[in-house]
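Novice: Need the 3D shape of this:
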Amino acid sequence: MNTNVTLIATAAMGLESVVAQEVKNLGYTDVEVANGRVVFKADVSAIPRCNLWLRTADRVKLLVGEFTATTFDDLFEQTKALPWEQYIAEDGEFPVIGKSVKSKLYSVPDCQAIVKKSVAERLKLKYGVASWLQESGAFHRIEVAILKDVVTLTLDTSGSGLHKRGYRVGQGDAPIKETLAAALVQLTNWKADFPFVDPFCGSGTIAIEAALIGQNIAPGFNRNFVSEKWHWIDSNLWENAFNEAEDLANYDQVLNITGSDIDHRMIEVAKANAIEAGLGDLINWKQMQVSDLYPRIQNGYVIANPPYGERIGDKPEVEQMYKDLGNIMNDYPSWSVYILTSNEDFEVLYGRKATKKRKLFNGFIKTDYYQYFGRHI
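Specialist: Got it, this is the predicted structure:
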């Protein structure tokens, strides 16, 4: 089998360039950025490495084939022509999911059924199976995605989404995804030797992701991936990837990271999540309202996803939080401040126009990432 593969790292809208940079940082240079995805060619060893290391991607998918189809016959025959036996063993389980946008083949259930039947026919032919395939072995989820009659067929190598790091034992009402939290940190120039504060920490996700970045700990180190059981990926490749992650982790890096929240219950949840992440006492957790934030060290960073005030009853309280934060940080011009919110009046409430803004989506909520660059001393 050819050891070169084409992979697709899927990304939330607005984070494609961040994911692309992560892919390049892993040493893969044949990279193409598109809406919602980063496509790159690499050796098979990239499957374990990318699943372990990509902090901001949603999933890593293996591209099996891409073609144009305008009829169900086209879809069936071109799917059947692909080398599915290279990836799915005789007993492999292979459910099919799908989506279709602006295409003649608009019925997703029909497309899924046709792809399922086509792959089954190919596998039965190659494995010499006359009856039904047992599908009792390793799991391979196929996705048929059709956009303007272009069919893309992939296998999901991740299993659970990459945001599921395995450390979240508790959460608040509106937790930020781990992948977005990591992106908020990576979109700054924060380094591990600078103080870091999240004064609206909730269940602690941003601070935890910062600590993982600060100590160069692979975000997927404490979880499993579905492709670990695929027969054609040598187990040594997974072992090597995990060993590399262990070797590159800098557990001795000293961190000055603080997460605070007005709700004492969230502080307890954040502590539990940090312990589950293996970070123990590396992060300082405090029950505190934002008006009590007074940095004692120069040249730090505030990175936060505060409440947005979208519920009418919460709006005055949230607006006061923004004002308090602006008043405090105005006295600390050497600090950089990065705030994600959907509140369009944030700059007015904060009291200062942002140095830079970036549009991002927090789930389905359209937000802006307000960036205030500190004048470092």
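
Novice: hey, let's count contacts and neighbours off CA atoms from now on
Specialist: OK.

Novice: Compute the number of surrounding residues for Tyr332.
Specialist: The number of residues packed around Tyr332, counting by other C-alpha atoms under 10 Å, is 18.

Novice: show me what contacts it?
Specialist: Neighbour list for Tyr332: Pro295, Gln298 [criterion: C-alpha atoms under 8 Å, 6 or more residues apart in numbering].

Novice: now it: how far from Ala34?
Specialist: Note on Tyr332: its distance to Ala34, by C-alpha to C-alpha, to the nearest Å, is 39 Å.

Novice: go on, Gly170?
Specialist: 34 Å.

Novice: More neighbours: these two, which one.
Specialist: Just comparing Gly170 and Ala34: by other C-alpha under 10 Å the higher neighbour count belongs to Gly170, 15 against 12.

Novice: The more buried one - nearest residue in space that isn't next to it in sequence?
Specialist: Sequence neighbours aside, Val269 is the residue nearest to Gly170 in space, at 5.6 Å (criterion: C-alpha to C-alpha, 6 or more residues apart in numbering).

Novice: Ok, Ala20 next?
Specialist: With sequence-adjacent residues excluded and distances taken as C-alpha to C-alpha, 6+ apart, Ala20 is closest to Val38, at 6.0 Å.

Novice: this one as well, want them side by side:
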Amino acid sequence: MTLTIPCLLGLEALVADEIKRLGLAGVRAENGRVHCEGTLADIPRLNIGLRCGARVLMELGEPFPAPDFEALFQGVLALPWEDFIPREGEFPVKGYSLNSALHSVPACQAIVKKAAARRLGNAYGCETLPETGSRYQIQFAIIKDRASLYLDTSGEGLYKRGYRARNMGAPLRETLAAALVTLSRYRGKDPFCDPFCGSGTIPIEAALIARNRAPGLDRRFAAQKWKSMDPKLWMDAAEEAQDKEFHGHYDIWGGDIDPAAVELARHNAALAGVEDCVRFEEADAGKFRRGGEYGQLVTNPPYGERLLEKEEAEALYRAFGKALEDLPPKWRVIVLSSHTEFERCFGRPADKKRKLYNGMLKCDAFFYGR
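Specialist: Prediction:
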């Protein structure tokens, strides 16, 4: 079957690499999503193991032409819904349409729901389906008048690891935090720092990467309740992930000027099971100092749009840039910011930049050092 992993724009190559490392074939990336070929056993492996993907979708059939509502209805009706959705299954519908004649998403939702209900009703011999059982979320994507239909195996997005009950102000998605750590090429050997740690997401994701701990081990997924999914597949995937874990000593540090943030970060690290390999301290990023010849610094300072006034954010960037002037030259620094004047305020241009999105907020990752 074809499995599709949506992701934040800019992370497609990282997600594709993750999927390849899990041994899946036919990996191909598009804007905002990555496809691969797999089996039912790969659904739990992807859900448990992916760090940067948003969710895991099971594609039902090949994409088909949908220039009008009748074509959409007939295409959905032809799909084998009864192979996956039982008589009592709940099957809500959501999706999107881009550059297509069928541009009304609510109307498309209604057509997809009606066609799937017709197919299931015919299969189970009933006019009205109870929908009292487990959820089988249907998703559709209509792009340039071609429709693809999926079942969402994840439920809540994969960025919801389960360790962050709340956050400090503007949250950084766990999937994006993991991507930034991956881009820094951190693997657990060198020191790792985040001077604006907030609720601790970046250092916690760094600790998970250092230990090679699968991010989905401590949460549940929608497809675990599906009758078509053998529970043994989930147990096998979890055992496989646990067998790959490392155990060692790591120099991972997070600092924040807000003592409440530091306390929350420690709490979140404990929930993630990495409190033994990450330190959080109350610290002023404008006075950051760090020795050691090598290391990675990855951080997400306040942007100015929501947490601070723009002038305050710019003053903070200037102080932070000044503090990093004494950082040893072989340190690698990545700063994520949506502020259009970040480089000017920081005091020097980035060696390279990469466009990313934190949810719907367009950002740049500024790279300094080797």
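
Novice: So what's the residue count around the aligned partner of Val23 of structure 1 in structure 2?
Specialist: Structural correspondence for Val23 of structure 1 with respect to structure 2 (TM-score structural alignment): Ile19. Applying other C-alpha under 10 Å, we find 24 other residues in the vicinity of Ile19 of structure 2.

Novice: residues in contact with Ile19 of structure 2?
Specialist: Contacts of Ile19 of structure 2 were listed using C-alpha under 8 Å, 6+ apart, and they are Val27, Cys36, Leu46, Leu50.

Novice: how about the helices in structure 1?
Specialist: Listed in chain order, the helices of structure 1 (DSSP state H) span 16-25, 46-53, 72-80, 108-127, 178-186, 205-214, 235-248, 264-276, 315-329, 346-350.

Novice: count of neighbours near the corresponding residue of structure 1 for Gly291 of structure 2?
Specialist: Alignment note: Gly291 of structure 2 maps to Arg296 in structure 1; criterion TM-score structural alignment. Neighbours of Arg296 of structure 1 under the rule other C-alpha under 10 Å: 9.

Novice: what's the spacing between Arg296 of structure 1 and Phe225 of structure 1?
Specialist: Here the criterion is C-alpha to C-alpha. By it, Arg296 of structure 1 lies 43 Å from Phe225 of structure 1.

Novice: same check, this time on His231 of structure 1
Specialist: Distance from His231 of structure 1 to Phe225 of structure 1, by C-alpha to C-alpha: 14 Å.

Novice: again, but for Gly363 of structure 1
Specialist: Taking C-alpha to C-alpha as the criterion, Gly363 of structure 1 is separated from Phe225 of structure 1 by 23 Å.

Novice: isn't Pro95 of structure 1 right up against Lys116?
Specialist: Yes. The pair Pro95 of structure 1 and Lys116 qualifies as a contact (C-alpha atoms under 8 Å) at a distance of 7.3 Å.

Novice: More neighbours: the two, which one.
Specialist: Looking at Pro95 of structure 1 and Lys116 with other C-alpha under 10 Å, you find the greater number of neighbours at Lys116, namely 20 against 15.

Novice: residue in structure 2 matching the more buried one?
Specialist: With TM-score structural alignment as the matching criterion, the partner of Lys116 of structure 1 in structure 2 is Lys113.

Novice: Repeat that for Phe40 of structure 1.
Specialist: Using TM-score structural alignment, Phe40 of structure 1 sits opposite Cys36 in structure 2.

Novice: Please name the nearest non-neighbouring residue to its match.
Specialist: Sequence neighbours aside, Val27 is the residue nearest to Cys36 of structure 2 in space, at 4.3 Å (criterion: C-alpha to C-alpha, 6+ apart).

Novice: The one you found reaches Gly38, doesn't it?
Specialist: No. Distance between Val27 of structure 2 and Gly38: 9.9 Å, which falls outside the contact criterion (C-alpha under 8 Å).

Novice: Excluding sequence neighbours, find me the nearest residue to the residue located most distally from the centre of structure 1.
Specialist: Of all residues in structure 1, Ala130 has its C-alpha farthest from the mean position, at 41.8 Å, by C-alpha atoms, centre = their mean. The shortest distance from Ala130 of structure 1 to any residue other than its chain neighbours is 6.6 Å, reached at Lys124 (C-alpha to C-alpha, 6+ apart).

Novice: Likewise for His103 of structure 2?
Specialist: With C-alpha to C-alpha, 6+ apart, the residue lying closest to His103 of structure 2 is Ser97, at 5.7 Å.
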